[in-house]
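S.K.: What follows is a protein structure lacking sequence information:
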């Protein structure tokens, strides 16, 4: 992400796998951010994948509760510290219509909730759901394997038997998603928008 912004910007990635909007709070991770965040900073908030895991009670957060966590804990509490929250809709999974080859909206209830709370609170919104889906539609179903963690046996030491993962990204995919976020930020009209490098636009 930092490579898509000028050297004036420092990116502190506090994301961690397997957390939902609720468990990130319950584990004290948001509080740790709020202890150091300051006026002029930005907090990019993207949850939804783990919130939707109904089978895991430690993660699962209903769309209605997710919306209120975003509102109260991420948007309002961040603003109270003088920083700017930016709501990011859930990124697409490798899920597509086999007939049309077009990618499906992943976690639609969470996408809708994120959009709604951003509008209600007047918070900047990066619609990564739409941007990532448009990108995947553009490269196609087969090429999308090179974005997600689809590996053959022996291709990568951590996956000696190969893997077919339609949720997590290879490095190339992560870089492309970061570029999409930066490009969206360039159009938000924020002070940060002017710090996006031309290569991301």
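M.R.: On my side now, so go ahead. Not measured: the values here are computed from a predicted model.

S.K.: C-alpha from now on. contacts and neighbour counts both.
M.R.: Fine.

S.K.: what's the longest strand in this protein?
M.R.: Ranked by number of residues, the top strand in the chain under DSSP state E is strand 163-169.

S.K.: give the contact list for the residue nearest the centre of the chain.
M.R.: The geometric centre of the chain, computed from its C-alpha atoms, lies nearest to residue 46 (C-alpha atoms, centre = their mean), at 4.0 Å. Contact analysis of residue 46 by C-alpha atoms under 8 Å, 6 or more residues apart in numbering lists 87, 88, 89, 90.

S.K.: Just say helix, strand or coil for the first one.
M.R.: Assigned state for residue 87: strand (three-state reduction, DSSP: H, G, I helix; E, B strand; the rest coil).

S.K.: Go ahead and confirm residue 146 touches residue 173.
M.R.: Yes: with the criterion set as C-alpha atoms under 8 Å, residue 146 and residue 173 qualify as a contacting pair; they are 7.5 Å apart.

S.K.: For the longest strand of the chain, which helices and strands make contact with it?
M.R.: In terms of contact count using 3 or more C-alpha pairs under 8 Å, 6 or more residues apart in numbering; DSSP states H and E, strand 163-169 is assigned the packing partners strand 148-151.

S.K.: now what about the strand it packs on, what contacts it?
M.R.: 94, 159, 162, 163, 164, 165, 166, 167, 168, 169, 170, 173.

S.K.: repeat for stretch 122-140
M.R.: Residues outside stretch 122-140 that contact it (C-alpha under 8 Å, 6+ apart): 75, 85-92, 101-106, 111, 115, 117-118, 144, 177, 180-181, 184-185, 188.

S.K.: among those, which are in strands?
M.R.: Among these, the members found in strands (DSSP E) are 85, 86, 87, 88.

S.K.: related to what we said a few turns ago, relative to residue 16, how far out is the residue nearest to the centre of the chain?
M.R.: Counting by C-alpha to C-alpha, to the nearest Å, the separation of residue 46 from residue 16 is 11 Å.

S.K.: swap in residue 27?
M.R.: Taken as C-alpha to C-alpha, the span from residue 27 to residue 16 is 11 Å.

S.K.: Second structure for comparison follows:
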């Protein structure tokens, strides 16, 4: 694991639960092992990983909120990873040891993959080969693969339109999904609509943009156009849910009854979003961009 991971609670031998809110209450907690529910394994980078500290967040940690306890989510994503480095670090191998027939594996890569240069690198070369490895390993175990195109960066042109910064990596994901008959969630397309609907200035409130002294020890402004804050991550998680519906994934039957349809062209008003912040903060941005 990377040095920054060593302090994460994922790697100790304990189960740590954090309760936040105005009046957090817990009457009873019972933990039982259950073997017969499907599990959705999430693989990806910093836009997917469980972000431990404020003000960072990802869609991967928000998605479980929309589902009942009849399905499980296992987030294996890690900041800074590309499809090939995820495999090389043994993360896919570890996840495969936990998978069973009927589970799902979601893969969202591209942000960091596009920075790799040299012979054999590129969207339709090493990237495609790595994604195909995920797909083949999953299918060999009766696991259903789902491909996810990378989320857009907050990068506007002079006309208030999002500029494509991922080269041909989203197209490579779409091509592989069609060739291999794999369900596709096109977050690249949906987040373009979402950010443009928000606009140049309002979209800052979906990312880690905060003036100096917003958080303890923060003596400089935070201005990150790749990583989301909780509000932004929540909106993108809603995009993922809509993508599941559009792809006809059977797991949507596990959605909670309070889940309504979502149109990225009409994002939730920021003022209606309630988030009880964790007392833990981190000023250093996640690995990857």
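M.R.: Great, that's in hand. Note that the structure is predicted; figures quoted are calculated from it, not measured.

S.K.: Can you pull the TM-score for these?
M.R.: Here the TM-score for the pair of chains, by TM-score structural alignment, normalised by the length of structure 1, is 0.91; 196 aligned residues with a C-alpha RMSD of 1.8 Å.

S.K.: mind checking what residue 167 of structure 1 lines up with in structure 2?
M.R.: Here residue 167 of structure 1 is matched to residue 226 in structure 2, going by TM-score structural alignment.

S.K.: Now do the same for residue 213 of structure 2: its match in structure 1.
M.R.: Under the alignment defined by TM-score structural alignment, residue 213 of structure 2 is paired with residue 154 of structure 1.

S.K.: Is there a neighbour count for its match? I'd like the number.
M.R.: Around residue 154 of structure 1 there are 11 other residues, counting by other C-alpha atoms under 10 Å.

S.K.: That one: what's its closest spatial neighbour, skipping adjacent residues?
M.R.: residue 160 (4.9 Å; C-alpha to C-alpha, 6 or more residues apart in numbering).

S.K.: For the residue of structure 1 most remote from its centre, which residues are in contact?
M.R.: Among the C-alpha atoms of structure 1, the one farthest from their average position, using C-alpha atoms, centre = their mean, is that of residue 154, at 29.5 Å. The neighbourhood of residue 154 of structure 1, defined by C-alpha under 8 Å, 6+ apart, consists of 160, 161, 162.

S.K.: Residue 197 of structure 1: which of the ones in strands among the contacts of stretch 122-140 of structure 1 is nearest?
M.R.: For residue 197 of structure 1, the nearest member of those is residue 86. The distance, counting by C-alpha to C-alpha, is 18.8 Å.

S.K.: Does the spatially closest residue to residue 206 of structure 2 that is not a sequence neighbour fall in a helix, a strand, or a coil region?
M.R.: Spatial nearest neighbour of residue 206 of structure 2, excluding adjacent residues (C-alpha to C-alpha, 6+ apart): residue 232 at 3.8 Å. Here residue 232 of structure 2 takes the helix state, with states given by three-state DSSP.

S.K.: which one in structure 1 is aligned with residue 105 of structure 2?
M.R.: Residue 105 of structure 2 maps onto residue 43 in structure 1, with residues paired by TM-score structural alignment.

S.K.: Distance check, the aligned partner of residue 86 of structure 1 in structure 2 against residue 164 of structure 2.
M.R.: Applying TM-score structural alignment, one finds that residue 86 of structure 1 aligns to residue 146 in structure 2. Relative to residue 164 of structure 2, residue 146 of structure 2 is positioned 23 Å away (C-alpha to C-alpha).

S.K.: Looking at those two, which has the bigger crowd around it?
M.R.: Higher neighbour count among residue 146 of structure 2 and residue 164: residue 146, with 22 against 16, using other C-alpha under 10 Å.

S.K.: shouldn't the more buried one be in contact with residue 106?
M.R.: Yes: at 4.8 Å, residue 146 of structure 2 and residue 106 qualify as touching, with contact defined as C-alpha under 8 Å.

S.K.: Now do the strands for the stretch 1-150 of structure 2: every range, in order, please.
M.R.: When assigned using DSSP state E, counting those that start in this stretch, the strands of the stretch 1-150 of structure 2 occupy the ranges 39-44, 72-75, 104-108, 144-148.

S.K.: Sort out which one of the ones in strands among the contacts of stretch 122-140 of structure 1 lies nearest residue 31 of structure 1 for me.
M.R.: Distance to residue 31 of structure 1 across these (C-alpha to C-alpha) is lowest for residue 85, with 14.4 Å.

S.K.: Determine which residue in structure 2 is aligned with residue 34 of structure 1, please.
M.R.: Aligned against structure 2 by TM-score structural alignment, residue 34 of structure 1 finds its counterpart in residue 96.

S.K.: Let me see the contact set for that match.
M.R.: For residue 96 of structure 2, the contacting residues are 137, 138, taking C-alpha under 8 Å, 6+ apart as the criterion.

S.K.: for residue 68 of structure 2, same thing?
M.R.: Each residue near residue 68 of structure 2 by C-alpha under 8 Å, 6+ apart is listed here: 254, 255, 256.

S.K.: Show me which of the residues you listed are buried.
M.R.: Among the contacts of residue 68 of structure 2, those scoring as buried are residue 255 (criterion: 16 or more other C-alpha atoms under 10 Å).

S.K.: thinking again about what came up before, please list which of the contacts of residue 46 of structure 1 are preserved in structure 2.
M.R.: Retained in structure 2 (both residues aligned by TM-score structural alignment, their matches' C-alpha atoms under 8 Å) from those: 87, 88, 89, 90.

S.K.: Map residue 63 of structure 1 onto structure 2.
M.R.: For residue 63 of structure 1, the aligned residue in structure 2 is residue 123 (criterion: TM-score structural alignment).

S.K.: Measure how buried that match is and give me the count.
M.R.: 21.

S.K.: what about it, distance to residue 171 of structure 2?
M.R.: Spatial separation of residue 123 of structure 2 from residue 171 of structure 2 under the definition C-alpha to C-alpha is 8 Å.

S.K.: Could I get the contacting residues of residue 131 of structure 2?
M.R.: Taking C-alpha under 8 Å, 6+ apart, we find residue 131 of structure 2 in contact with 83, 107.
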